[in-house]
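Peer 1: missing the sequence, but the structure's below:
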């Protein structure tokens, strides 16, 4: 995705905020906001933002798992399943 197609100066955003928000929600393409010719912010629709946050959370979980594997902090599947069964078993 190229952000260069959705570049707007902050003055445009100030004058056309409602239109920018409508366009964001319809097209779901980020809008790059510039100030004095320099990129200063990126506006995204809420759905895209939430999807990005979910993706980042999953990537963090994968990275943590990878670190645990590299540190040897793992157990085999049978041991893990047995531990879960013991934990979930009703007490007598």
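Peer 2: That came in fine, so what should we check first? All values reported here derive from a predicted model rather than from experimental measurement.
Peer 1: when you work out contacts or count neighbours from here on, use the C-alpha atoms and nothing else.
Peer 2: Noted.
Peer 1: and after the longest helix belonging to the chain, which helix or strand comes next?
Peer 2: Ordering each helix of the chain by length in residues (DSSP state H) puts helix 46-70 first. Next helix or strand after helix 46-70 toward the C-terminus (DSSP states H and E): helix 77-88.
Peer 1: included below, for side-by-side comparison, is a second structure:
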């Protein structure tokens, strides 16, 4: 994703906060905020933030699974199926 068109100085944010928030919700593209010509923050709408957090959580679960597999912490499929069937019948 290119952020060149979504860069604004902090003074723009201060003067146009409501319009910036509306644009973030509408376009769902992050906005890079600069201060003294340097990138200082990224603003994004809540829905996009939540999607990002969910994606990161899934990636973390995947990485943990790979670590377990590399460490040999695996169980045979038949054993897992038997445990799940036992739980289902107990419930």
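Peer 2: Thanks, I have the structure now. None of these values were measured; they are calculated from a predicted model.
Peer 1: how near is the residue most central in space within structure 2 to residue 76 of structure 2?
Peer 2: By Cα atoms, centre = their mean, structure 2 has its centre lying nearest to residue 52, at 1.6 Å. The gap separating residue 52 of structure 2 from residue 76 of structure 2 is 33 Å, by Cα to Cα, to the nearest Å.
Peer 1: likewise residue 69 of structure 2?
Peer 2: Look at residue 69 of structure 2 and residue 76 of structure 2: by Cα to Cα, they are 12 Å apart.
Peer 1: so for those two, which residue has more residues nearby?
Peer 2: Of the pair residue 69 of structure 2 and residue 76, residue 69 is the one with more neighbours under other Cα atoms under 10 Å, namely 12 against 7.
Peer 1: what's the spacing between residue 47 of structure 2 and residue 29 of structure 2?
Peer 2: Taken as Cα to Cα, the span from residue 47 of structure 2 to residue 29 of structure 2 is 11 Å.
Peer 1: likewise residue 51 of structure 2?
Peer 2: Residue 51 of structure 2 is 13 Å from residue 29 of structure 2, where distance means Cα to Cα.
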